[in-house]
Structure formats: structure tokens, C-alpha cells
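Q: After the sequence you'll find the predicted model.
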Amino acid sequence: MFHQTYNPAYGSLLVSSLFAALPLASMFLMLGWLRISPHLSAVIALVFGGMVGGFVYGMPVLTILDVAAYGAVFGLLTVCWIIVNAIWLYNLTVQSGHFAILRDSFALVSDDPRIQAILIAFCFGALIEALAGAGTPVAIAGAMLVAIGVKPVKAATIALVADTAPVAFGALAVPITTLAQVTGISFEEIGKHVGRQTPVVAAIVPLVLIWIMDGKRGLRQIWPAAIVSGFAFAITQWLSASYFSIVLADVIAALVSAGAIVMFLKAWSPVRLPAGAFENAVTTAPVGAALRHSRKELMTAYVPYALIVVIFAIAQFPVVQKILATGTLKFAWPGLAITTEDGTAISVVFTLNTFSAAGSLLLLSGILSAFVLKIPLRASIDIYRRTLVQLRWAFPTVLGVMALAFVMNYSGQTTTLGRWLAGTGSGFAFLSPVIGWLGVAVTGSDNSANALFGALQAAAAHETGLSAALLAAANASGGVLGKMISPQSLAVGAAAVGIIGQEGLIFRKVIGWSIALLTVLAALVYLQSTPVLAWML
């Protein structure tokens, strides 16, 4: 039995927090500035996490190893399972030639690659996040951006930054469901509050994507389309979360945003770029290339992604969920017995979702896609084998990071960091989103961060006199901005665009945007806790 304590270093929360921050700080330092390979960075950070857990928090060595194994297996059967099947599906379409057709087809909407990036990463990515989540939109959108000619590093950066605003309502609002369970606040109240925070970020994300894509020139020439897309998404997400459906907030917002930009392009056209304007960033197909393909070829090219949407949507029906649940296996992870500081037992139940896991649904999408694309069984299996070889260096990164997350969580390090940030009185409203951001940066999941820190946010609200619903929502909203710097997401993005091993470079591209958008959100939440913006709630 391991009993957690949150002030283990001389009874000081500050000193304990400095120790607890060491593993994360070392990883970000190695990834961002020392340029050490991501899998080696993950292993070194895991060693630091284990040392802090053992020497400072008193967790036995065998327990540390067991918890690390728990996290690694969890990562293998969730994150890695998603990556493999998402990239396999992408490789199937490349092998069949349909991804080239898909690339050409985007020119029918607009031959401007900047607008195509908004449609793919922001609109379509949000739709995939709404139904699947768990890194799937980063993998799919990143690969699609490369297919239209966006250079790999830029494609991964755009896909990661775009996958922000929809995350809190992702996977049909599962993160909000988790918050309601751990805080005791109603699902509707938390959803409404999240719906008054993340739309502010959503409104400006397309502008950020254009800046990443083409800097000042892009903003000057494309801002009307970015504004239409961002505000259509934000307003729809706000209205849906407030009055219609929290569960479908992202689905509706993504479809409305895509429809708005398509309609807008019928009345407005961007400045035509001169030849070679994107020679160092993107090469995109002209309209004529798309017109050379038949309607059947164009429709077939979209089938794999239509299948993803349909399969994940069907999987949400209660009767289908019941059928898929027959393949779910749950058991207590062997050798672990852990309690919190107050003696409450911590669940160490491992859930193996064989049928309902996002990776399994992606596998089904790939199998059906191979049939539609007329790829022989032997060729499909060979492509799967080559996909595993392609991702061989992504796996150790994911497994190391997930092991580190579990060691930090179960030893008490993550809670120490959260409690330290919570000790700021009324100013905690500003730091509340930072806790969610930190949780997702560590775990790679808004749902996990909500499970980890939701109760802490509610307790802090009680002690500071702030709104519990506001702070709980801030945990989810802040978490969406930690998604882009999470090592798991970086590994997915790098794998999707074919630059495994360059996660550190991608991290340096996105960290500034993550912190900048987090600052905006933190200021918003703080003002919502005061009479200045309390009316928004």
C-alpha cells in the first residue's frame, strides 16, 4: 500500500512543487532547446520522475516500475493503437492514388492553400475531434495537409494549433461528462460555462493558422475568410452549448463553419498569389488538376474520411455502444494499492476497450476503405507492416511519456503542482486554466486532466469563494491549449507528416502559440470571475 503525500519536501508545498516540476521541466528543456531526440527525452524525464517519486515522495521502487508499466501499456493500447491505424488508413489512400485526387479536389473549393488549410485543419479536424478525439484529428489533418502540398513541419504545426477549440467538447463531450462526475456539478452547467470560454479562442484560431501558413501577407489577404470561419464556429459552439446540445456542440459548429466559408467564397475571392509564392512552404494543385478527375474518382477519394465520420457517429448510439461494450475487459492492475493523502483509495482499474476504442474504429474504417479503394488483402497487410516500421521511433516516445504521466500522477507529483497553483486566493481564477493546461501537457488528454484536477478546482473554488462551475470549466478550457505541446500529440503530429524524430522542432513552433492563447484564456476566466465579464455567464 502506497499512501500519497503532497508536501513531502520539508513540509513545504513550494519546495515540493519545485521537485514535482523537475520531470516536466527537463523534458521541455530537452525537446525545445537542447534538441535531444524525443524518445531519449522521454526516457530521461521518466528517470527524473521516478527519482522524485522515490526519493522525495517515498514511492517504493517496485511500485514506481509497476506504475510506469501501467502507463506504458495504457499508451500502447490507446495512443499507439490510434496512430498506427490512422497512418495505415492514410497510407492506403496514398498507395491507391486517391490521396492525390483528394489533394486536387480541394482546389475546387479554393485554389488558395491557405483557405484549404482552414477547411482541413480547422473545420474537418474539428469534426473528427468531435467524434473521435484522442489525437485522431491531428493525424488525419496533418496527413491531409501534406497531401495538398504543405511542408511537413508546417503541416504538423497547423494541425496541432487547429486542434484546440474543439477539444473540450471532443468525443461527444466526454471531458465535460468526466468533470461533472468528479465535481458533482451538473453536466449542463459546466457545458454552458465551457461554451462561454472556448468560443473566444475558436474565433481567433483561423487567424493564427493563416499567420503560421503565410505570416503578415496571409493575414492581410485572407483575414475575411478566417474571420467568417472562426466566428461561425465560435457563435455556433456558444449557442449549441447554451441552448441546443452540449454533446453535439463541435459537430454542429464544424459543419456550420465549413458551410459558412464555402458560401462566403461564392461572393468573395482572395488575392491571387503569383507563381512560386509558396515555393518554400507549399505546392498546391491548380483547379485544372481536379477537373481532370471524374466525379466518381473525386467521391471515392473522400470515402475513407466519410467512413471515419459515419463509423464514429454510429458508435455513439446507445444500442451500438452496448454491443461494442461486450468486448470491454476491466481488471485491477496487478500489484498496485494506492491511497490519497486523506486515505481515499485511488482506482487502478485497467480498461481494455477492444471494440469501442478509437483505434479499433479506425481499423474498421481502414478495412472498409481498402475494400472501397480496391486494394488487395495481401497489399493491405504489407502496407500495415510498412506502417509499423515507419512508426518504430514514435512508439518509445509515447510509451515513455505515458509512463512518466502515470508515475507523476500516482506518486502525487501532479497534485502537488495543482495545489501549489491553487494557493493564490482570488487570483486563482487566472491560474485555474493553467492547471488544466498543465494536466493535458502531462497526460495528453483533456478528459484525463479533468479527472485529475476537476475535484481540486471545485475545492479551490470553495476555499476562495469563486464559482465552482467557472473553475471546473476553466480546467477543461485551459486544457485544450495544452494539447498542442503534449509529447503524445507531438508524436502523433510528427508521425502523421513523416518526420518522426523532429518532435522537438514542432514543439518549438507551437509552444509560443500555446502560451499566448493560454494567456488570453486565463485573462478571460479571471475577468469572468469579476463583475467586468460576469455577464457572459
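A: Okay, I see it. Residues are numbered from 1 along each chain as shown.
Q: okay, CA-based contacts and neighbour counts for the rest of this
A: Fine.
Q: how about the strands of the chain, start to end?
A: 2-3, 328-332, 338-339, 349-353 (DSSP state E).
Q: The stretch 101-250 of the chain: helices as residue ranges?
A: Here the stretch 101-250 of the chain has its helices, by DSSP state H, counting those that start in this stretch, at 113-117, 125-131, 136-147, 152-162, 170-183, 187-194, 198-239, 249-267.
Q: Q4: which of those is closest?
A: Q4 lies closest to helix 170-183 among the helices of the stretch 101-250 of the chain, at 19.0 Å (CA to CA).
Q: Can you give the contact residues for the closest one?
A: Residues outside helix 170-183 that contact it (CA atoms under 8 Å, 6 or more residues apart in numbering): 129-133, 168-169, 185-187, 190-191, 246-248, 250, 446-448, 450-451, 454-455, 458, 472, 476.
Q: just stretch 120-133 next, same as before
A: 135-138, 140-142, 144-145, 158-159, 162-163, 166-167, 169-173, 206, 248, 250-251, 254-255, 257-258, 308-309, 312-313, 358.
Q: Distance from that stretch to the middle of the chain?
A: Computed by CA atoms, centre = their mean, to the nearest Å, the chain-centroid distance of stretch 120-133 equals 10 Å.
Q: put this beside the first:
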Amino acid sequence: MYRQILDPVAGSLLWSSLVAALPLVVLFVLLGLVRMTAWLAALISLAVSLLVAIFVYPMPAGPAFLSAAEGAAFGFFPILWIVINALWIYRMTVHTGHFDVLRRSFARVSDDQRIQGVIIAFSFGALLEALAGFGTPVAITSVMLIALGFRPLKAAGVALVANTAPVAFGALAVPITTLATVTGLPLHSLSSMVGRQTPLLGVFVPLALVFIIDGRRGVRQTWPAAMVCGLVFALAQFATSNYVSAPLTDIVASLLSAGAVVLFLRVWRPAESYAEAGSPVPTGPVSPGAATTATTTGTDGERGADTGAEVFRAYAPYLIIIAVFALAQIPAIRDALGSVTRTFAWPGLHIQSPSGKPSTLPNFKFDWLASAGTLLVIAGLLSIPVIRIRPGQALRTYGQTYRYLAAAIVTVMAVLALAYVMNASGQTATLGTWMAGAGGIFALISPILGWLGVAVTGSDTSSNSLFGALQVVAAQKAGLDSVLLAAANSSGGVLGKMISPQNLAIAAAAVGMSGREGELFRRVFGWSLLFVAVMCLLVLLQSTPVLSWMVP
């Protein structure tokens, strides 16, 4: 049995925190400054976390390596299990040519890439986040943008920045339900509070996307459409999370925002249409021998107009995904899927918290049938006859997906192993406890704790599991509202997702740019800092009489 220690270095939380932060510092320096390949940077940082755990805390080597093994396993299931199967469905549509039909369908809504970026990366990405989460929106929307003529790194950057505002309610609000579980606070109160924070991001993220795509000119020429999308999304997210249902929040907000933009474009068009000149044809995720080749024009001039049946088949895999996930939420079906779920203690790993209570970290949940990844497999199998791909080709495409994602698989598993070592040894708790000692000013830095958790784990759910209870304790000690700071952990966490190494690896792999994760990190890091600063200011004001009326 290993009992965590919060201040192993000279009995000081400050010095202990500086040492505990070493794995994270090494990881971000290797990615952002040294420009090292993500999988290698992750493995080196994992080694640093193990050294800190064993020689500083001190955690016995056996439990340290066992915690790394559990983290790597969690990295594959459920996270990579979702991403792999989502990309498999996409690659099948590429092989059959239906993805090209889908691209032309989006292009007909608007031939302006700035508008396309908002609809696909933000609204459609929010729908994918609502249904699956865990990197799925980044993986799919980035390649859709490439098919519309976006350059690979720009497509990946747009997809990463767009995957912010919907994240707290992603995967049918799993982050919020997890937060309610670990804090003991009412689910509705937390949903309402997060629904009064993240909508502010929803208003401005579409504007950030058009700025990334076309700079100030893009904002000047397309701000009406971007604002329509953002405002409708924000209002729908607020109303649904506060008055309807947390799991439905992003589904309602994404569909209404996309519909609002489509309707708005019937009465308004930008003064100039924008498309990148000389955009390269994507070669990364496209299966060998694919029946279609993406082009850069995205117009109907490439061929005759698509028939209604072709358009239906192009949308069918995504409609099937929505139907499968919706059916899985019916109580009888949900219970049947969950009946085979097994939760077990990771063999040989026994950990106590600093207070002496048994840690829940060694508990591994294997929901192999109810997992979002398995539901995507079911959706993929149902899609095979609809898109008319031969079963043998579908199977070969599945194997090719694993080979294509090999580097991303190593990266994600290494990053989650690092996160679990830091959590099990007490490094994460040291950092969180030190930050929580700020007193009343903790309201200002509370979102940073969630941001840090997601930056490490790549998951708002994991960050809420790590720091949710700590936020409540810190709030009580500082005389602040517990619901406010617990919600701030989730709302701040969504802004760390774009710089999470696992999400960077997924995005880079999806657009065929593996090995350039460091460059992608530098492209999105500034946006992450800007948005988290805004969230910190918002939470601080909500903790004072200025905006305290926003706290339910």
C-alpha cells in the first residue's frame, strides 16, 4: 500500500510543486521549443514522471510502473478505441467516394472556406463532441476541412480551436455527471453553472476561427455569420443546460447553430468569397486505391450534380451514428449495454490518499459494450451496406487505420501513462493543493487547475475526476461558492484540450502531418492562453457582487 505525500521536498508545497511540475514542463518544452515528435516527447516525459515518483515522493517502483500500465490501458480504451473507430468510418466513406459527395454538399451551402470552417469545425464538430467526444470531432472535422481545400496544419488548428465550447457537455455530458459524482454537488446546479460560463466561449470561438482562416479580413467580411452561429449556439447551450437536460445540451446547440447559419446565408453573403490558392490534395488519411480524389474547388463543376440517393448515402454514416447513440440512451437499452460492464481493481496497485482513504484511481472500468467506441463499431457495421463497400475492403480499411495511427497510439498511451503516474504518486495533488492555497484569489486561478488537468490528460472528464473535489475543498476554505469553482474546473478545462498532446497527436495524424505536433502546438497555444484568461476573469467576477447573480 502506497500512501501519497503532498510535500516530499523539504516539507514545502512550493518546492514540491516545482518538482512535481517537471514532467509537464519537459513535455511542453520538447513539443513547443525543441519541436520533438510527440510520441518521443511523451515517452521522455513519462520517464521523467516515473523518476520523480520513485526518487522524490517516494513511490515504490512496482506501483509506479503499474500505474503507468493502467494509464496506458485507459489511453487505448476508451479513448483510442473511440478515435480509431471514428476514423475507420471516415476512411470507408473516402474509399467509396461518399465523403466527396458530403464535401460537395457542404460546399453548396457556401463556397466560402471561412463559412465552411465555422459550420464544419464548430457546429458539426460540436455534434460529434456531443455524441462521442474524446478526440472524435478533431479527427473527423480536420479531414473534412482538408477535403474542402484547407491546408493540413490550418485544418488541424481550426479543428482544435473549435473543440472548446462544446467539450464540457461532450459525450452526452459525461464530464458534468462525473463532476457531480466526485463532488457530491447536484447535477442540475453544476450543469446550470457551466451553462453560464462556456456559452461566452461559444459566442467568440466562431470569430476566432475565421480569424485563423483569413485574419482580420476574414473577421471583417464574415462576422455576421460567425456571430449568428456563436450567439445561437450560446443561447441554446445556456437554455438547454439550465432548463432542459445536460446530456442534450450540445446536440441541441450544434443543430440549431448550423441551421441558423444555413438560413442566414439565404439572405446574406460575404462581400468576397474566400478560398486558399494552391491548396494541396490530402494524401494522409486517404486509403490506398481510394475511389475518389479530393480536389481544391469543392464545386459541382467537378462532375454532374449528385443525386438525392448519393447525398443521402453520404450523410448516412453520421445519421446512423446519431441514431445508434440516441438509442443507446433509452433506459432499457442503456441498462442492457451496461449489464456486461466490469469494474475491477488494477492488479497489484494499492494507493491511499494523503488523508489515508483508499484511492479510486486503481479502479478500471471496462464497459466494452456500452463504450462510445463500440457504438461506433456498430454504426460502422450498419454503414457498410448503406455506403456499398465490400466487407473485405471494410476490414482492410480497418487494419490500415491502425497502421496509420501507430504514432498517435503511442503518444496517447504514453501521455495517459504519464497522467496516471502523476495522479498515483501525488504529483497532481501537490500542484492542485499548492494552487488551492491562494485563498480568495483562488477564484481567479481556479479555471487554470482544470486547464492544467485537461492539458495533461486530454479529457475534461479526467480533469474533473482529478480536481473536482479539490475545487470544492478550496472553495470552502476560501469562503467561495462550491458550485462556482467546481464548474470553473470544467469550464477552464475545455480550453486545455487544444494543447493536450494526445489531441495534438490525433489532429496531426488525421491530416497526415505526424511528427509536426510541435508546430501545431505553437499555432494553438496562444488561443488557449487567451481564452483561459477570459474564463479566469469571468469566474473571478462571478465570485464577486459584480456577477454573483449568475451563480444558481
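A: Looks like it came in fine. All figures in this text were calculated on a predicted structure; none of them were measured in a lab.
Q: In PyMOL, how would I select the buried members of the contacts of helix 170-183 of structure 1?
A: To isolate the buried ones among the contacts of helix 170-183 of structure 1 in PyMOL, judged by 16 or more other CA atoms under 10 Å, type:
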select buried, resi 129+130+131+132+133+168+169+187+190+191+246+247+248+250+446+447+448+450+451+454+455+458+472+476
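Q: OK, contacts around A491 of structure 1?
A: Here A491 of structure 1 is in contact with A394, T397, V398, I500, E503 (CA under 8 Å, 6+ apart).
Q: quick one: what's aligned to it in structure 2?
A: Under the alignment defined by TM-score structural alignment, A491 of structure 1 is paired with A505 of structure 2.
Q: Can you tell me how far the residue nearest to G444 of structure 1 when sequence neighbours are not counted is from L160 of structure 1?
A: Of all residues not flanking G444 of structure 1 in the chain, S486 sits nearest, at 5.2 Å (CA to CA, 6 or more residues apart in numbering). In this view, S486 of structure 1 and L160 of structure 1 are 10 Å apart by CA to CA, to the nearest Å.
Q: do the same with D104 of structure 1
A: Distance of D104 of structure 1 to L160 of structure 1, computed by CA to CA: 23 Å.
Q: separation between L517 of structure 1 and L31 of structure 1?
A: 21 Å.
Q: So these two - more neighbours on which side?
A: Taking other CA atoms under 10 Å, L517 of structure 1 and L31 do not tie; L31 has more neighbours (25 against 21).
Q: For the more buried one, give me its contacts.
A: S37, P38, S41, E503, G504, L505, F507.
Q: One more: R334 of structure 2?
A: A328, A370.
Q: can you give me the helices in the stretch 451-552 of structure 2?
A: Using DSSP H, counting those that start in this stretch, the helices assigned to the stretch 451-552 of structure 2 run over residues 460-478, 482-493, 501-510, 517-542.
Q: Please identify which of those helices is closest to S45 of structure 2.
A: Across the helices of the stretch 451-552 of structure 2, closest to S45 of structure 2 is helix 501-510 (CA to CA), at 11.2 Å.
Q: buried sites along the closest one?
A: For helix 501-510 of structure 2, by 16+ other CA under 10 Å, it's P501, Q502, N503, L504, A505, I506, A507, A508, A509, A510.
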